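**Q** Below is the structure, and that's it, no one-letter string:
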């Protein structure tokens, strides 16, 4: 049974709401003010909160701010019920993280529809999180175990033969341990980035402020950073980079993550001494970045099929693996209102193109 917390200082209104919601099969909690409401929400973690705005001791706005500031309660769907509301108050509530407003006197069907919409959304988020957790348990065991077993096995080999190994043999083992440790770290870091993106997607406050992020594209800086990545794989001479300098609606962390991930993908699926070209230009609305390689390609790749733990094989079909990289790229681009396209031709090339909105101040 889903649980709804009603926060309302008017006893009659509060009890009427209780009767209505209980008749629809909900379990109802109630509070007389925002202070009491926050305490109950923190303790019981209801599935949804209905709250008045103007209340004694702690207002609905102040209670919502406390809920959003607490990681335990920040994802609880929140609907304001109020007799009168001004435009500025709506903006304030939405900025704080409210999901909806209903004006008193509200119709029964309008209230139930608003509740149903928010609860369905929460169920969907919960299902996605559970699916992700299941996928993590199923796939990560192998993907993280592989480099970890290598680290443990090589360390044991070195310890058992420490007295007989030459300097060159010790150096070789140490380098293999370092390589396995680096691969393990990269996979864990990708998992953490993905979890952060899931949290951003489910946070109304984060989504409402997404367009406030800005990143200044700098040709020289990006060329240097991408060259560092290419150097790890001895592909510096294969890389060509050309960017227009523009101000974008995205964070530096996210934009640079996309570029690095797509570059590593191109390196992985192309041969040494084959060209990798990365360009970025403006079309007025979007900053369009393309990453093109002369690699193995595939018959067809659909950007819509990019998903957790899927990697693209030679035939454009998915295969099992920790394919978080492209999933993260897609989620980042969508988070900022952009787009991503993929063109691939078998035994010829693959082109990743993504567009990020340009800051209106610099268009």
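**A** It's in. None of these values were measured; they are calculated from a predicted model.

**Q** Every contact and neighbour count from this point should use C-alpha atoms.
**A** OK.

**Q** For burial, what's the neighbour tally of residue 220?
**A** Applying other CA atoms under 10 Å, we find 12 residues neighbouring residue 220.

**Q** what about it, which SS state?
**A** Three-state call for residue 220 (DSSP: H, G, I helix; E, B strand; the rest coil): helix.

**Q** Can you report how many residues lie near the closest residue to residue 219 other than its chain neighbours?
**A** Of all residues not flanking residue 219 in the chain, residue 243 sits nearest, at 5.1 Å (CA to CA, 6 or more residues apart in numbering). Close neighbours of residue 243, defined as other CA under 10 Å, add up to 19.

**Q** Am I right that residue 243 is in contact with residue 281?
**A** Yes. If you go by CA atoms under 8 Å, residue 243 and residue 281 touch, sitting 6.3 Å apart.

**Q** Use this one as the comparison:
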């Protein structure tokens, strides 16, 4: 039985609402003012809240604001009950996060329709969120063991050899073992960071309210230095500085420096990873007339088929058998989600045995 909290200071109206809901097989609890309503909401965690706007102690807007501060109550569906004279303030309630409103006086059918519709929408959202979590869990279960066990095995074997034979080993052999331990631990650390980041982004992009809060922030991130420094570091990592081509136009974009760093690092790393020594990796950028920033990462490597492009997502890795590359295929999935957060876009064009072009568009920062 679904639980509904009614916060209404007019006793007769509250009694009538409770009677209608009880007869429709809802479990109804009531509060006579805003302060009591907030307390009951946190104690009872109802499935839906009906709340009057004009009340003593705390009005409806203050009630909603308080509930949004608490992680246990922030996502409870919330319907305002408003008198016709309050209707101009409807926009304020919706901006605070209300899901709907009912104008007094309303009929029993109007009340039940609003309640049933809102509960159904909330259940649908919960189901979709659970399905996404189930899918994510399934992908992790398939990808995580291999990605974790490979570096772990390297660490365990090296540690075991050092433990058993260190006294008879030369300094060079010990250094080699230590390097294996270091490389494996660094790889394990990077994999763990990617899984944590992807999981966070999955939660964020699945929560419209949290996503909107992030999007309300304004940034002025200057691109040239960040992109050039990351690209040069990645080129050095692959011992391919001579393959790197940079044509970067300075711009200020509405993206955090930290997230731009992640985006560029993943794309440039992929550019080198999926191309060979002597094949160029080009990073180009420009500001367009439509108030947006265009970034291109181009490599002359193996390329991808149309089917592979359609399947780009988390935990998928292409050409692994050809390039013998390590990785769980999370890079592009992370990039796509970060770009989506900043309301940008990503397009990939690829030609087999020729080149792959990743084209990113991000909004400019405020001038």
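**A** In hand now; what should we look at? Treat the numbers as computed from the prediction; the structure is a model and nothing was measured.

**Q** picking that back up, shared neighbours of residue 243 and residue 281 of the first structure, which are they?
**A** Counting by CA atoms under 8 Å, 6 or more residues apart in numbering, residue 243 of the first structure and residue 281 have no shared contacts at all.

**Q** OK, contacts around the residue lying closest to residue 17 of the first structure once chain neighbours are set aside?
**A** Excluding its sequence neighbours, the residue lying closest to residue 17 of the first structure (CA to CA, 6+ apart) is residue 6, at 7.6 Å. Contact analysis of residue 6 of the first structure by CA under 8 Å, 6+ apart lists 14, 17, 18, 28, 29, 30, 31, 37, 49, 50, 51.

**Q** For the helix or strand hosting the first one, buried residues please.
**A** Per DSSP states H and E: residue 14 of the first structure is located in helix 11-23. In terms of neighbour count (16 or more other CA atoms under 10 Å), helix 11-23 of the first structure has its buried residues at 14, 17, 18, 21.

**Q** May I see the residues you listed organised as a markdown table, with distance to residue 215 of the first structure added?
**A** Shown next, in a markdown table, are those (distance: CA to CA, whole Å):
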| residue | distance to residue 215 of the first structure |
| --- | --- |
| 14 | 48 |
| 17 | 47 |
| 18 | 49 |
| 21 | 47 |
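
**Q** Would you check which pair of those lies furthest apart?
**A** Spatially, the most separated pair among those is 14 and 21, at 10.7 Å (CA to CA).

**Q** and residue 102 of the first structure, helix, strand or coil?
**A** strand.

**Q** sec struct for the closest residue to it other than its chain neighbours, please.
**A** Distances taken as CA to CA, 6+ apart place residue 81 nearest to residue 102 of the first structure, at 5.0 Å, with adjacent residues excluded. Under the three-state scheme (three-state DSSP), residue 81 of the first structure adopts strand.

**Q** re the thing from before, how about the residue nearest to residue 219 of the first structure, what's its partner in the second structure?
**A** When the second structure is aligned by TM-score structural alignment, the residue opposite residue 243 of the first structure is residue 248.

**Q** quick one: the helices in the stretch 101-250 of the first structure?
**A** Secondary structure of the stretch 101-250 of the first structure by DSSP state H, counting those that start in this stretch: the helices cover 108-135, 141-160, 167-201, 204-208, 219-232.

**Q** ok, and what's touching the helix holding residue 14 of the first structure?
**A** Here helix 11-23 of the first structure makes contact (CA under 8 Å, 6+ apart) with 6, 7, 8, 27, 28, 30, 32.

**Q** how close does the fifth one get to residue 115 of the first structure?
**A** Put plainly, it is residue 28 of the first structure. From residue 28 of the first structure across to residue 115 of the first structure, the span is 13 Å (CA to CA, to the nearest Å).

**Q** same check, this time on the last one
**A** Counting by CA to CA, the gap between residue 32 of the first structure and residue 115 of the first structure amounts to 20 Å.

**Q** now the third one
**A** Here the criterion is CA to CA. By it, residue 8 of the first structure lies 17 Å from residue 115 of the first structure.

**Q** Between the two, which has more neighbouring residues?
**A** A direct count of neighbours by other CA under 10 Å for residue 8 of the first structure and residue 115 places residue 8 higher, at 28 against 19.

**Q** and that one, what does it touch?
**A** So residue 8 of the first structure contacts 14, 30, 31, 32, 33, 51, 52, 55 (CA under 8 Å, 6+ apart).

**Q** run the last query once more with 7 Å
**A** With contacts defined as CA atoms under 7 Å, 6 or more residues apart in numbering, residue 8 of the first structure is in contact with 14, 31, 32, 33, 51, 52.

**Q** how much does the helix or strand that the residue nearest to residue 17 of the first structure is a member of stray from the second structure?
**A** Secondary structure from DSSP H and E places residue 6 of the first structure in strand 3-7. For strand 3-7 of the first structure, the mean deviation from the second structure after alignment is 3.7 Å (mean CA distance after the TM-score superposition for the first structure).

**Q** Any idea how far that strand is from the middle of the chain?
**A** Remark: strand 3-7 of the first structure is offset 29 Å from the chain centroid, using CA atoms, centre = their mean, to the nearest Å.

**Q** Check stretch 69-85 of the second structure too.
**A** 25 Å.

**Q** mind listing the strands for the stretch 251-367 of the second structure?
**A** Per DSSP state E, counting those that start in this stretch, the stretch 251-367 of the second structure carries strands over the ranges 252-253, 281-287, 292-299, 345-351, 355-363.

**Q** Thank you kindly, that will do.
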